[in-house]
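> structural data only, the sequence is not supplied:
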């Protein structure tokens, strides 16, 4: 009756052989093409360094003024502007301004890259059913995969540093923008599309002049979720050398520094609130304009 209590499995020796073959091939790839892989990602490293230096070197009053201006342009609300300014001032008063700027630069660059990759993939997912089904399955796997797993392949190929951390953050943050781009395009009213057809719009004209503008509120919700997921990955990415608030939290966990963990956690939450309020307010304004346009 052992077969009822012990689930049958593949021969452990066979599994071990397969695991060793896969791991060995990845290590062999790294040894053989490690320099070529580093050279390939060198421009990306320079882009990350540029953004990091630009944001970190900018005087704090200018950073706060720019964020306040962006908040006003997005929300047209003094409450949102006051919340953004108050949050950034509080982060500075806690002595976390420099680390916060490193985190902001990582989140901004990873969000920009996620949008540049995710928007075309979302359009592709919407236009081609077969590709859409395949991508939907891949996205399901990506969204249920533990975040730590993303670190393994990039570390094996690229080692420790800002580039592998950045790649892991982008991969983790991609699914929302892809899914909500596809959803936003699908939610465009059929009557509007029929009117575009009646005016003789081509497929590309219909996409760029009708579907994407009307889908922008939903796409903005996807961008909002992408930003939140990028921030959520910051602490995990610090395990492979990413500087900023996440590294401070990791050190606080390792050394049991309660107040350091709380303060840095507050700073991460504060940055998340700033980005969330700005992107949500802009999305609501777009939704309002769309509703007025329909009326």
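Noted; the coordinates are in hand. None of the values given here were measured: they were computed from a predicted structure. Numbers count the residues shown, from 1 in each chain.
> switch to C-alpha atoms for all contacts and neighbour counts from now on
OK.
> was I right about residue 279 contacting residue 73?
No. Judged on CA atoms under 8 Å, residue 279 makes no contact with residue 73 at a distance of 10.8 Å.
> ok, and here's another one to check against it:
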């Protein structure tokens, strides 16, 4: 066989092989989803029930009460009246333009996704900070999660669980969780070795060093990871709306398909307002925590 004929035949063989591999993988995944899909759905039923309850709570509660609670949380975290007044103005504008319910739906799912990302991500970050082997395994997975287009996450999740809140939550978490894992790992690894040696000299156990020294010193870096996770979760709002997640993303998607410029702009600005609120509060809290820690150490 000449070189030229080999070059012309090889791509055809490659395509046939790829088609066979794709068919095999697609068939295997369909079989898996048929056999275990209902079991996996049942596993997520408590989370779905909580999501529905939390969303209804935010929507049915008086708007002034929700605003008061949010302002209270903002002030407790930031100790800034200026920021609190800015948040108040943003929320009042959201209500005035008729986006309150969609904002509460988005707030509910983003809050749950952020809490789950923190609850899953920080322990994983701690694990890989204490083991180079674990880090070598997890880092490539995080690279894939961060570089894979967001739409790709929706395909296996929707095939397995259909459309709705739970597939949206899973897709958002997959997309948003890497920063909190990476920065938890980084923050703990950056803790001064001499500080750890001093703690060991005073008889601190490994657990005591972790919770008494490493995590407090790494808190500003961890908070930066949480901040990025929140921003990435909010950036998935419009994508998640494509699989039935209600909130500010659906009007934006509707405005794209129907060319409603004002509808898309206003709901996009509401998403931006939420992002700025989360961003400013988390950053201010991280700075306050760092100053408190530095003052405590100096004292």
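Ah, there it is. Bear in mind the structure is a predicted one, so any value in this text is a computation, not a measurement.
> now what about the TM-score between them?
Scored against TM-score structural alignment, normalised by the length of the first structure, the superposed chains reach a TM-score of 0.96; 295 aligned residues with a CA RMSD of 1.8 Å.
> okay, residue 279 and residue 73 of the first structure: which has more neighbours?
residue 279 (23 against 14; other CA atoms under 10 Å).
> which residue in the second structure aligns with the more buried one?
Here residue 279 of the first structure is matched to residue 282 in the second structure, going by TM-score structural alignment.
> with residue 262 of the first structure instead?
Residue 262 of the first structure maps onto residue 265 in the second structure, by TM-score structural alignment.
> how near is that match to residue 73 of the second structure?
Distance, residue 265 of the second structure to residue 73 of the second structure, by CA to CA, to the nearest Å: 28 Å.
> centroid residue for the second structure?
Compute the mean C-alpha point of the second structure, and by CA atoms, centre = their mean the closest residue is residue 176, 3.2 Å away.
> what do we get in the first structure for that one?
With TM-score structural alignment as the criterion, residue 176 of the second structure lines up with residue 173 in the first structure.
> what strand or helix carries that match?
Assigned by DSSP states H and E, residue 173 of the first structure belongs to helix 162-186.
> neighbouring contacts of the following helix or strand past that helix?
Helices and strands here follow DSSP H and E; after helix 162-186 of the first structure, the next one along the chain is helix 190-198. Identification of contacts with helix 190-198 of the first structure by CA atoms under 8 Å, 6 or more residues apart in numbering yields 206, 210.
> if we can go back for a sec, ok, the match of residue 176 of the second structure - contacts?
Per CA under 8 Å, 6+ apart, neighbours of residue 173 of the first structure: 111, 114, 225-227, 229-230.
> please repeat the previous calculation with a cut-off of 10 Å.
107, 110-111, 113-115, 118, 142-143, 167, 222-223, 225-233 (CA atoms under 10 Å, 6 or more residues apart in numbering).
> show me how to select, in ChimeraX, the buried members of those.
Selection of buried members from the contacts of residue 173 of the first structure for ChimeraX, criterion 16 or more other CA atoms under 10 Å:
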select :107,110,111,113,114,115,118,142,167,222,223,225,226,227,228,229,230,231,232,233
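> of the contacts of residue 173 of the first structure, which belong to helices?
Those of the contacts of residue 173 of the first structure mapping onto helices are 107, 110-111, 113-115, 118, 142-143, 167, 222-223, 225-233, per DSSP state H.
> just give me the longest helix of the first structure.
Across the first structure, the longest stretch assigned as helix under DSSP H is helix 12-57.
> show residues contacting whichever helix or strand comes after that one.
Remark: after helix 12-57 of the first structure, the chain's next helix or strand is helix 60-75, criterion DSSP H and E. Contacting residues not belonging to helix 60-75 of the first structure are listed as 55-57, 76-89, 92, 97-98, 101, 274-275, 277-286 [CA under 10 Å, 6+ apart].
> residues touching the residue nearest to residue 258 of the first structure when sequence neighbours are not counted, list them.
Distances taken as CA to CA, 6 or more residues apart in numbering place residue 252 nearest to residue 258 of the first structure, at 6.6 Å, with adjacent residues excluded. For residue 252 of the first structure, the contact set (CA under 10 Å, 6+ apart) comprises 246, 258-262, 264.
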